[in-house]
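# Below is the sequence, then the predicted model.
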Amino acid sequence: MSEPSEKPSDRPDHTDDASAVPASTERVTKGTLARDVVLYSVARLLLVVVIAAIIVGGGRLLDVDVPLLVAAIFAVLIALPLSLVLFSKLRARVNKGIATFDERRRADQAQLRAKLRGEDTP
C-alpha cells in the first residue's frame, strides 16, 4: 500500500543526534522557571497598581474625579511598554528559561522517538 514518502531524517526539524544536550550549561528546573514567571507577572501587576494609584492620586490633587476603571485601563496601557523596559532583565531570564526547558524537552522527545524506532542511543 502507500508508505510515508518522507523519512524522519528528511524532515528539516529532525536532528541526527537524538541525545542532543541543550546548548546552555545552566540548569533550568521547573521550579526556577515557575519562580521567574511568577516574579515577572507580579512585578508587572504591581506596576499597573502603582500607575493606577498615581493616576487616581493625581486626579484628586487636581480636584478631578477619575473612576477606578478608567485609571486601571490607562495604567495597563502605560504599563505594557514601560514593563518591557523596566523589567527587561527579568523578561530575558524568563525567555531564556523557557527556551532552555523547551530545548531539553525536544531533545528528550527525539531520544524517545529514536528508542521507539529501535535505534541505539548512546
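Sure thing, it's come through.
# Please make it C-alpha for all contacts and neighbour counts, starting now.
OK.
# For the strand or helix carrying Gly57, buried residues please.
Using DSSP states H and E, Gly57 maps to helix 30-61. Residues of helix 30-61 classed as buried by neighbour count (16 or more other Cα atoms under 10 Å): 33, 36-37, 40, 43-45, 47-49, 51-53, 55-56.
# Please name every helix or strand in contact with the host helix or strand of Ile73.
Using DSSP H and E, Ile73 sits in helix 68-86. Counting contacts by 3 or more Cα pairs under 8 Å, 6 or more residues apart in numbering; DSSP states H and E, helix 68-86 packs against helix 30-61.
# residue closest to the middle of this structure?
Asn95 (4.7 Å; Cα atoms, centre = their mean).
# Included below, for side-by-side comparison, is a second structure:
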Amino acid sequence: MTSPPTGHPPAGQRLGLAATVGLYALARLGLVAIVTALMLLTGTPFLIALLIGLIVALPLSMVLFRGLRGRLDTALSESRSRRSRERSALRARLRGEGDLPASPGSGDLPERQPDPRED
C-alpha cells in the first residue's frame, strides 16, 4: 500500500478536523435552538427568545461542551503544527535546502549571451 504524498494530510485527519468543527457547531446551534424553544414555550416572542437563546447558550456551551471543545482545540493545534512544518519544508525547498536534488549550477544565473546588435 502506498502512503499519501508528502505535504498532504491523510484523509482521516482532514475529515477529523472538519467533523470536529461541524459537531461543535451543531452542538452550539442545537443548544441555542433548545433554549429558544424553551423560551417560546413560556410565551416569549420569537425574536426575544432567539436573542436570549444566543446569550444564554454561550456560557452554557462552555460548561456542557468542555470535552468537545478540548477535542476541537487538539485538532486545531495538530492542524496548525502540521501546516507550520509544511510551510517550513516549502521555504527550505525554495531556498534550495530541501531534499530535492539540486541541478548543476541551479544557484547561478545563466550567462548573458552577447547581442549582435550591440556592436
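Received it, and whenever you're ready, just let me know what you need. The shown structure was predicted, so the numbers you read here are calculated from the model rather than taken from an experiment.
# circling back to that earlier point, which one of the buried residues of helix 30-61 of the first structure is nearest Lys89 of the first structure?
The shortest approach to Lys89 of the first structure among the buried residues of helix 30-61 of the first structure belongs to Tyr40, at 9.9 Å (Cα to Cα).
# Could you report the separation of the closest one from Gly97 of the first structure?
Per Cα to Cα, to the nearest Å, Tyr40 of the first structure is found 13 Å from Gly97 of the first structure.
# How far away from the center of its chain is the helix holding Ile73 of the first structure?
Distance of helix 68-86 of the first structure from its chain centroid, counting by Cα atoms, centre = their mean, to the nearest Å, is 20 Å.
# Which residue numbers in the second structure does that helix align to?
Aligned by TM-score structural alignment, helix 68-86 of the first structure falls on residues 46-64 of the second structure.
# compared with the first structure, how much does the matching stretch deviate?
Stretch 46-64 of the second structure differs from its equivalent in the first structure by a mean of 0.4 Å after superposition (mean Cα distance after the TM-score superposition for the first structure).
# and the gap between the equivalent of Leu40 of the second structure over in the first structure and Ser83 of the first structure?
Using TM-score structural alignment to pair residues, one finds that Leu40 of the second structure aligns to Val56 in the first structure. Going from Val56 of the first structure to Ser83 of the first structure by Cα to Cα gives 20 Å.
# And Ala34 of the first structure, by the same measure?
Here the criterion is Cα to Cα. By it, Ala34 of the first structure lies 19 Å from Ser83 of the first structure.
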